[in-house]
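K.L.:
Structure, please.
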Amino acid sequence: MARPRKKNNAARISISLPVALFDELDEMVVERGYASRSEAISKMISEQLVNHQHQLGKEIMAGTITLTYDHSKPGLQSRLMKIQHKYLKEIISSQHVHLENHHSLEVLLVQGPGVRLKAIASELIVCKGVKHGCLNVSSNILPPIY
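P.N.:
Here you go, the predicted model:
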């Protein structure tokens, strides 16, 4: 539940992170030259909120869906392929690379209404065996293909 906003320009939150993630955050703060963890986290949240707002709209957008998955999981590749075939209008192309330890990296170039791209990404990401997935969008679109 959201708390009432304070009258000053900042609100405080408290989060718990695994130690390894915390250490990586501190490294990134130093490498990117942020003044503090708060500045780095604020920037990441801002970027995600902009991305989220774009995804909810009906505006035509271009982007990528990136998936990392365990290709040895029975039926997973077939399921991912069926989903991709369902969205032929939006999925422009795909690149598949085999990684170590039975994993694959797949990048899909997509274009369509932001809300539809979000739905496609969500449908792919929730498949059992997908380890990581994300949608990145841009308000710039591809020129007409035909």
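K.L.:
make it CA atoms for all contacts and neighbour counts henceforth
P.N.:
Fine.
K.L.:
Which stretches in the protein count as helices?
P.N.:
For the chain, helices defined by DSSP state H occupy the ranges 19-32, 37-56, 76-86, 114-125.
K.L.:
Next, the structure of the following sequence, for comparison with the previous one:
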Amino acid sequence: MQRVTVTLDEELMAEVDTLMRERGYQNRSEAIRDLTRSGLKQVKEEAAPDSPCMGALVYVYDHAARELSKRLTRHSHDHHELTLSTLHVHINHDSCLEVALLKGQGRALKQFAAEVTSSRSVRHGQLVLIPDE
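P.N.:
Down below sits the predicted model:
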């Protein structure tokens, strides 16, 4: 490992220290390494949308909404080459949570996620992409 000296203003350092305590990092170096990795991952995703990625699409929807479950299932089948696995959880009487594990080109995964999360009666949704290195 290499040692790097970085100057941070007090406000930013206080935020790093808060993050360090909240997440249980042993020291600032660990926290800053994770933040750096996260930032670099984000830059790679933005710079190379067609690079191979792994993804997790998490969304919550109203299972009673007319035909929504069928439409979401049909959508997944239409893009079966992207979906590795799906976890379905009943949150309560009206809501379901699904986690779809995906693999493919970044642009294709983003498009798939946008189509799912913009569906009527899908309440929340988020895609996490990780470069497939």
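K.L.:
tm score of chain vs chain?
P.N.:
In this superposition the chains share a TM-score of 0.66, using TM-score structural alignment, normalised by the length of the second structure; 105 aligned residues with a CA RMSD of 2.7 Å.
K.L.:
Take the helices of the first structure and write them to a markdown table, including mean neighbour count.
P.N.:
Converted to a markdown table, the helices of the first structure look like this (neighbours: other CA atoms under 10 Å):
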| stretch | mean neighbour count |
| --- | --- |
| helix 19-32 | 12 |
| helix 37-56 | 14 |
| helix 76-86 | 14 |
| helix 114-125 | 20 |
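K.L.:
Out of these, which gets nearest to G63 of the first structure?
P.N.:
helix 114-125 (8.4 Å; CA to CA).
K.L.:
In the second structure, what stretch matches the closest one?
P.N.:
Counting by TM-score structural alignment, helix 114-125 of the first structure falls onto residues 106-117 of the second structure.
K.L.:
And that stretch, how far out from the chain middle?
P.N.:
11 Å (CA atoms, centre = their mean, to the nearest Å).
K.L.:
circling back: turn the helices of the first structure into a markdown table, including distance to D70 of the first structure.
P.N.:
As requested, the helices of the first structure are arranged in a markdown table below (distance: least, CA to CA, whole Å):
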| stretch | distance to D70 of the first structure |
| --- | --- |
| helix 19-32 | 23 |
| helix 37-56 | 26 |
| helix 76-86 | 8 |
| helix 114-125 | 12 |
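K.L.:
Which among these is found nearest to T64 of the first structure?
P.N.:
Closest among the helices of the first structure, using CA to CA: helix 114-125, at 9.1 Å.
K.L.:
helices or strands next to the closest one in the packing?
P.N.:
helix 37-56, strand 60-70, helix 76-86, strand 130-138 (3 or more CA pairs under 8 Å, 6 or more residues apart in numbering; DSSP states H and E).
K.L.:
Let's have these in CSV, adding distance to S122 of the first structure.
P.N.:
As requested, those are exported to CSV (distance: least, CA to CA, whole Å):
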stretch, distance to S122 of the first structure
helix 37-56, 11
strand 60-70, 10
helix 76-86, 11
strand 130-138, 9
